[in-house]
Structures are given as C-alpha cells and as structure tokens.
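Student: 3D, please:
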Amino acid sequence: MNSAVSPRPGRHLRRPDWAGRNYSLLTAAAFVTNLGGHGALIAAAFAVLENGGDGGDVGLVAAARTLPLVLFLLIGGAVADRVPRHRVMVAANALNCVSQGLFAVLVLTGEPLLWQMMLLTALGGTGQAFFGPAAEGMLLSSVSGAQASRAFAVFRMAMQGAAVGGAALGGAMVAVVGPGWVLAADAAAFAVAGAMRALLDVGHIAPREPGGGMLADLREGWQEFVGRPWLWAVVVQFSIVGAVVGAADAVYGPLVSRDHLGGAGPWGLALGFFGAGTVAGALLMTRWKPRRLLLAGTLCVFPLALPSAALAVPVPIGVLCAVMFVTGVTLEVFGVSWMTALHQEIPENKLSRVSAYDWFGSVALTPLAVALAGPAEDAFGRTEALWGCAVTVFTVTALVLLVPDVRRLRRRTKEIATGPATAGANGSADAECPVGGHG
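Tutor: Predicted structure coming up:
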C-alpha cells in the first residue's frame, strides 16, 4: 500500500494514516534533540581537551554519562510501564536541559574542573536512563500494521538527518566560537523538545493494571527478555560492540582528528557523513522490507568495524568520511529491522521494560571501555587499540549469527491481535534515539 495520500481538489495534502499526531510530535522532538545532541558530543570532548585534559580525561567524562544508564535503566523501564510515558520523557528532558545549561555556563565563564564536568554529564546520563525506555515504548506503540517498518524508517531518517547538520554545525561552532555555546544550544534543544513531548495525547490509553511492585515488574520484564534467544543474543552482541565503538568514537576519534586531521572541524565533518549515511539507509528502508529481519540486520553490523580500522591507519579525511557514510547506511538497515522485530514480537504493556533490558545490556560495558580507552592507549598504543576495536566488532557479530532464531526470525505480513496497541484513524496510540541501545 502506498503510504502517500492523493490530494483531493480544494484540500490540502494530509499526513499518511500511520503518521498520527503522537508519531509526528515524537519525530519532531527527536529531530530537535538530535540536532543539538550530536554537536554537544563533540563539544564535551573538546571542552575537556581545551581545559588541559587528555585522552583519559575525555574517557572519564564520557563514562560519567554512561554509568548512570547502567544504574538506573531498569528502574526507568519499570517506571515507564507504570507512569504515563510522556511524563517520564518530559521530566528527563528537563533534567538534561538543566545539566547541559550548567555545563555551558561553566565552560563559558571559566575553567571547569574535571569533577564538575563529570558530575553534570552524570546528571544528563541519569535523565537518559529514564527517557530511553519511555521513548522507545512510546514510539513502538505509536504505529501499527503493515506500515510500521516504514514509519520507523521515516522516524529514523528525520532523527538521523538532524545528525548531518548537528555534527557538522557542532564541529564548526566548536572551532569558531568554542564548545560552551554548542552546549548552550543543546540545553535549549532539550527545552523545546520537552515542550513538544508535553503535548502528547495518551488520554485514551487505559491505566496499567496494578502489579506486584517494582521487583515483580522487573522480574516480568526479565522473563520476557530471556525467553527470546534472538533478543538476548543481539543485546549481548551490542554490549560488546557498543563498548568498543563507543570508546573509539568518544576518545580515539577526537584525538586522531586533533593529531592528524586538523582538529574538531574534520571530526565533525566525518560524523556528519555518518549521519548522512544513516539518512540514506533509512530512506532505503522505507522501500526495502527484508523477510529475515535480524539476518539482514546482523549482516549489516560488520561494517561497524571499519571506522576503527580507518582511524588506526589513519586514512585521509576524505576516505574516513566515505567509511563513515557506508557505516551509517548499514547501521540503519539494522536499526529499522531491530525496531520492527521488537514491535511485532513484544507485547505493548512490556515494551518499556524490555527496552530497558535492551539498553542495559547494550551500555553495561561502555563505561568501563570508555574509561579504559586512555590507559589502553598508553599500554598498547593508539593504533593497536583501534585495531583491537575493529577485530572485536567483527568477531562478536560473526558469533551472533550462530543463534538459529537470529537467522530465522521473519517479518510478519499481518498485524497480530495481541501485539502493540492499534492506532486509531488518525494514527494516534499510546506511544522514541537512536532507539534502544542500538542507535
């Protein structure tokens, strides 16, 4: 079915049926936060470097953001399946706005201390721990039926499209006006996105049935998680892949760019090409619907080893940009396939808890990997550490293909009655980042 709606004489074009009010608000808010967030990632790293820090300090600040994710994600998932999800999202956005705003003030008015940057980054990570499961549950249940994968692809195309401008603009702004103003812009983006998410309509959603408490909710989510081999296998895979790729991107990328490519601008350009690749990949997935969802998606994880290898050489900026573009394309094939699998297989009232276990597994090793990136560089050398990242990504991705359910899980062509909540005539449903721990 063509999702486009033909215009009638004298009437304006309207949204396709699957792009209801909630879905549209979620997509617009994700665009805003990703526009600010991709620039802020570069700004945070260079704020540390410009205030006398080294690679180890960059890793500590990055780890300070990820550690609260590990500590609070499971609680965040349980809360999001109890409290209206949009309220959790708005509260998390408010915390992120405050923490990034204070970070910006410190950078703009003086020389921030390492512990101050770590503390504020940790507050931002705490907000993300509650935001992530709620957002994923909202998005996955905001669409239904045969057009679900197309809706996810369009959402990711908008979200990743913001990365193209956000990374390039952020890198340029860091080079021209310094990291403080980029952090301030990110704080403003969180404020705008939070206002949008406050407008989500969940009044038609029945209240959740009373349960046995937080521990019972967590246990129920755990049973849902471990009972699906394809789910826990991929999450274990990304607990390792995400850790080594996170270390390469957060620590080694800025250092290689500073020492060999000319500073923040080229690294921002490379990240912008990655964002452009994700847009192209999402556009591809609006048309391509692989039958074996996770087989196609997992095969497209192998190219995640390429950026680390390119930084290890290191290749010229033009080659690095090409590598990042290809990686972005293939990552989106996985991302849309993964979201579609979750959408069709996980009951709506357990989406946030399952998403929390997904996020938890995907980020559990990242604080350790990022914190150890600097010491690993000192012990083995930067080039050797980057090659180690590339080999690790390739190996664990090959191993996950040994799980039969990963190879066999097929796309369903008909909506399942017990699946996620069905959208109404305007596409609204109880219903967001990179979604889950996988981008």
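
Student: going forward, measure contacts and count neighbours with C-alpha atoms only.
Tutor: Noted.

Student: ok, then the element right after the one helix or strand Leu35 maps to?
Tutor: Following DSSP states H and E, one finds Leu35 within helix 21-50. Reading on from helix 21-50 to the C-terminus, the next helix or strand found by DSSP H and E is helix 55-80.

Student: and that next one, what other elements does it pack with?
Tutor: Counting contacts by 3 or more Cα pairs under 8 Å, 6 or more residues apart in numbering; DSSP states H and E, helix 55-80 packs against helix 21-50, helix 114-140, helix 214-226, helix 351-363, helix 366-380.

Student: tell me what angle the very next helix or strand once past it forms with helix 351-363.
Tutor: Heading C-terminal from helix 55-80, the first helix or strand you meet, by DSSP H and E, is helix 85-109. In terms of direction (axes from the mean of the first three to the mean of the last three Cα atoms, to 10 degrees), helix 85-109 departs from helix 351-363 by 40 degrees.

Student: on that earlier part again, most tightly surrounded among the helices and strands packed on helix 55-80?
Tutor: Among those, helix 351-363 has the highest mean neighbour count (mean count of other Cα atoms under 10 Å), at a mean of 28.

Student: quick one: contacts of that helix?
Tutor: Applying Cα atoms under 8 Å, 6 or more residues apart in numbering, the external contacts of helix 351-363 come out as 66, 69-70, 73-74, 76-78, 80-81, 132-134, 136-137, 140, 217-218, 221-222, 224-225, 232, 235-240, 242-243, 346, 436-438.

Student: just give the closest residue to Asp54, not the sequence neighbours.
Tutor: Val48 (7.5 Å; Cα to Cα, 6 or more residues apart in numbering).

Student: distance of the one you found from Val251?
Tutor: 11 Å (Cα to Cα, to the nearest Å).

Student: what sits against the closest residue to Cys300 other than its chain neighbours?
Tutor: Nearest residue to Cys300, sequence neighbours excluded (Cα to Cα, 6+ apart): Thr330, at 4.9 Å. The contact partners of Thr330, taken as Cα under 8 Å, 6+ apart, are Thr278, Gly281, Cys300, Val301, Pro303.

Student: quick one more, to check against the first:
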Amino acid sequence: MDRPLMRRVLALNAGLRRFVVARALSRAGDAVFPIGLAAAMVEQSFGVADVGFVMGASLAPVVLLMPIGGVVLDHFNARIPMVAADTVRTVLQGLLAFSLLAGRPPLWFILMLSLVSGATQAFYQPGVAGILRQLAPERLREANATIRTLESVVSLTAPALAGVVIAMSDAALVIALDACTFAASAWLLAGIRLGGVAPVTAPPKVWRELREGWQEFTARPWLWSVVSVFSLFGLVVFGPFDVLKAVLLIDRFGASSYAWLMSAFSLGAALGGLIALWTTPGRPLRAGLLALLGFAPLPVVISLDLPVLLVAVAMVTGGAANAYWAVAWATSVQSHAPPHALSRIHAYDVIGSIGLMPAGRALTGVATAWTSAAAVLFTSSAALLVGCAALLLMPAVRRLPATRPPQEPKAPAGQAPDTRHARDH
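Tutor: You can find the predicted model right below:
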C-alpha cells in the first residue's frame, strides 16, 4: 500500500478506520475465495458444471432475502447483524475448508454452505451504507473513495497471495484464509461504537417496512432511474463482459497474461478511487456518468485483435472510470437517502443492480452463437453509451447536488406550508 493512502487511512477517526480496514479485509477474501474454491474443487475431481453451479448458488438467496435484510438493518443497530453475519460466514468457510482438506465432500454439502453464505450476505451488505453515514456524515465522499482505493489495492495483491498458497500447499487453505478475513472483519466491526441509535422497542413489521422502503425508493426519480438503467446494464453490458473478457483474453494471450490484465483493471480502479478522493464535483452523478463513458471502449477493445499493451491501457482506463462512478453513486445515495430507510434503499439498489446480471451471463453463450462475440461486445459498448446519455438528459440525475438541500422549516399551525421548493431531486 502506498504511503499517502496509508496516512489517509490512519488519519480517519477510530471507528471509521476500523470499518475501512474491515471492508478491505472482506474484499481480499472475496478476491481469493473464487480462486481457492475453483482450484480446490478441480483438485477433488469436480467438473466445470459443478464449480459453476456452486459459485452461482450464493446469488439467489442474496436477491431473495436482501429486502428483509434491509428491514432488519434499518430497525436494529446495523453493526450487530453485520457482526453476526461475518461470524456465521467465518464458521461456514471454516467448515468448507476443513471438508475439502479432509477429502472429497459431497456436492450437496458444498452447495448448502454456499446457499447459507449467500443468505448471511443479505443481512450484511445493506448495512454498509448506514454505518458509513453514521461514522462519517460530513466526509462521505472521502470515506467512500478511501474504501474503493483500498479495496482496489488488495484486489491487486490478494490473488497473488492465493497463487503462492496454492503452489506451496493446498488450495483449500485459501478458503481457510477467507474464513480468517471474515473473523477479522467481525472483530473490527464489533469494536465500533455508533452514537444516536434509538433503542429497539418492538420487532419490525416486515411487510409494512418493506413497503415504506419501496415508497422512499420510488419517490426519488434520480434513484430509481439510475438503478433501472444499471439493471439493464447488468443484462447487456456487465454480464456479457464478465464472461467474454475471460474467454477471449485467455484464448488470445493465455491465462497468465489474463491475470496481469485483470491486475491492470484493479490498478485503474485504485487510480479512479484516488481521483474521486481528490475531486469535489458539485453535481456528482453528472461527473460520475461522464467518467463512466471511459469504460465504453473496453468491450470493443477486447473484441478486437489488438496488442496486449493496448488492451492493458483500456483495462486501466475502464477500471478508473468504473471506480470513479462507484464512489460518486455510493456517496450520492448515502447523502440524499433518508437515514431511517437507508439500508432498505441500499438493498433495493443492490438487487436492481445485480438482478439481471446472472441472466446476462447465462445468455452470453446463446447470443454469441447467434451472432458473434464481437457483435455482443459492440452492443455492450453501445448500450452503455445510450444508457449514460439517457441518464444525463434527466434533470433529476444531472442536477443532483453533492449535498442534500436543507429541509424546509415547518409552517406555523393553521398556515399552509410553502411547497415551491419541496420536491426531492
């Protein structure tokens, strides 16, 4: 990690510093787990279909349960369910590592652990935005950018560590390391003290609170419009891109060069996080969408038979563009969404963003067979350009300010309130 970034992390308050490090550790675990799981299952003679089935199994409970997770995390102190989720995942990953080290476990056992792990993720992820808002209400952009940059740095180094572990010992030990990252994250989160959390007096009324969260989500045109467009991006942009970048680049340059190209993307993401840290746009969504246009050439570049150096440049640019947008979006949601419904809104945001991505991945093979990989990737780039342009044409998105406007004062009794400026952007 570079020294300026380390100094910036150390300059954060104690609670925020623990949260930032916990997120980085979780990201490191997320980066090495697919590598360790795939390698361990291949070593145990599982087929490609088995590996893909297990790796995709954890997504379904996330989509199904995340709205309920948002209700729970809005209703209670979000730190407690998040610590519980990390603790459960520590046990699950430990069991998975032990079973793979002891012999060849049945597929149903690995699948069950993946499903339960996905369910616990649904009770962790929605609380991230709420905790960050409580820890850094006046420094959301800086906190988000620091997290994004630190996550990108560990994404560069963690896969290399996994490769060393696999080469020197057993791939299942990488899964054991993933369990350790969850344990460390749980310990760090448990030490955070959040002020201003109202005591819980009754269990949540799940369906009513889900409906209220949905009403808050749909009441903000800038919010639901962006999530709707990015849901389509998951189907026609990011889903196909995730599949074809691996297939085409490995076939053209080899697996080793592909790993270096993915490191170039992570390097770009680190740069994008730093740029977001150094800039303070007055209209963050406008700036983020304009930056995201830098990702548009990447699918086309991958589809063409270009030298690896040019592909690496496009990877760095695309990673920077994607990271800058991610910081702008996360900061805008945390700044403008009402605090009492932030976890539920974040849950709807995540579900909308990833809901169609599995379909996009699954249909990529059919689409390439019907046309070609190049045609699919050209379509992805064109769809990204059209979607960003459509969002930039929406005043609610383009004009969203960096900070939430002050609330109108309540009118005296018997006097109608002035609603001329009350519309939410």
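
Student: could you tell me the TM-score of the two chains?
Tutor: Laid over one another, the chains give 0.82 as their TM-score (TM-score structural alignment, normalised by the length of structure 2), with 401 aligned residues with a Cα RMSD of 3.2 Å.

Student: about what we covered before: so the residue nearest to Asp54 of structure 1 is in contact with Gly56, correct?
Tutor: No. Val48 of structure 1 is beyond contact range of Gly56, at 10.1 Å (criterion: Cα atoms under 8 Å).

Student: related to what we said a few turns ago, which strands and helices sit next to the helix holding Leu35 of structure 1?
Tutor: Looks like helix 21-50 of structure 1 contacts helix 55-80, helix 114-140, helix 148-177, helix 179-197, helix 253-256, helix 264-285 (3+ Cα pairs under 8 Å, 6+ apart).

Student: switch the cut-off to 10 Å
Tutor: If contacts are counted by 3 or more Cα pairs under 10 Å, 6 or more residues apart in numbering; DSSP states H and E, helix 21-50 of structure 1 sits against helix 55-80, helix 85-109, helix 114-140, helix 148-177, helix 179-197, helix 253-256, helix 264-285.

Student: coming back round to it: residues contacting the residue nearest to Asp54 of structure 1?
Tutor: Applying Cα atoms under 10 Å, 6 or more residues apart in numbering to Val48 of structure 1 gives the contacts 54-55, 57-61, 107, 111-114, 117, 179.

Student: I'd like the distance between it and Ala189 of structure 1.
Tutor: 22 Å.

Student: quick one: map Glu136 of structure 1 onto structure 2.
Tutor: When structure 2 is aligned by TM-score structural alignment, Glu136 of structure 1 is paired with Ala129.

Student: can you tell me the closest non-neighbouring residue to its match?
Tutor: In space, Ala129 of structure 2 is closest to Gln334, 6.1 Å off (Cα to Cα, 6+ apart).

Student: what's the counterpart of Pro266 of structure 1 in structure 2?
Tutor: By TM-score structural alignment, Pro266 of structure 1 lines up with Ser257.

Student: same deal with Val98 of structure 1?
Tutor: Checking TM-score structural alignment: Val98 of structure 1 goes with Val91.

Student: what's the neighbour count on its match?
Tutor: Counted with other Cα atoms under 10 Å, the neighbours of Val91 of structure 2 add up to 18.

Student: out of everything not next to it in sequence, what's closest to it?
Tutor: Counting by Cα to Cα, 6+ apart, Val91 of structure 2 lies nearest to Ala179, which is 7.2 Å off, once chain neighbours are set aside.

Student: what residues are up against the aligned residue in structure 1 for that neighbour?
Tutor: By TM-score structural alignment, Ala179 of structure 2 lines up with Ala187 in structure 1. By Cα under 10 Å, 6+ apart, the contact set of Ala187 of structure 1 is 33, 36-37, 40, 93-104, 181.

Student: give me the distance between Ala187 of structure 1 and Leu123 of structure 1.
Tutor: Counting by Cα to Cα - Ala187 of structure 1 and Leu123 of structure 1 are separated by 13 Å.

Student: where do the contact lists of those two overlap?
Tutor: Shared contacts of Ala187 of structure 1 and Leu123, counting by Cα under 10 Å, 6+ apart, come down to Leu95, Asn96, Val98, Ser99, Gln100.

Student: so which of these wins on neighbours?
Tutor: Top of these by neighbour count (other Cα under 10 Å): Asn96, with 29 neighbours.

Student: that residue contacts Leu183, correct?
Tutor: No. Between Asn96 of structure 1 and Leu183 there is no contact under Cα atoms under 10 Å: 11.0 Å.

Student: identify the contacts common to those two.
Tutor: Leu102, Ala189.

Student: how big's the offset between stretch 324-342 of structure 1 and structure 2?
Tutor: Taken over the aligned residues, the distance from stretch 324-342 of structure 1 to structure 2 averages 1.7 Å (mean Cα distance after the TM-score superposition for structure 1).

Student: for that stretch, grab the matching residue range in structure 2.
Tutor: The alignment of stretch 324-342 of structure 1 onto structure 2 (TM-score structural alignment) covers residues 315-333.

Student: got it, and stretch 231-240 of structure 1?
Tutor: The aligned range for stretch 231-240 of structure 1 is 223-232, by TM-score structural alignment.

Student: what's that stretch in contact with?
Tutor: 216-218, 233, 236-239, 285, 329, 332-333, 336-337, 345, 348-357, 360, 383-384, 386-388, 390-391, 394, 396-397, 425.

Student: which parts of it are buried?
Tutor: For stretch 223-232 of structure 2, a neighbour-count test (16 or more other Cα atoms under 10 Å) marks Leu223, Trp224, Ser225, Val226, Val227, Val229, Phe230, Ser231, Leu232 as buried.
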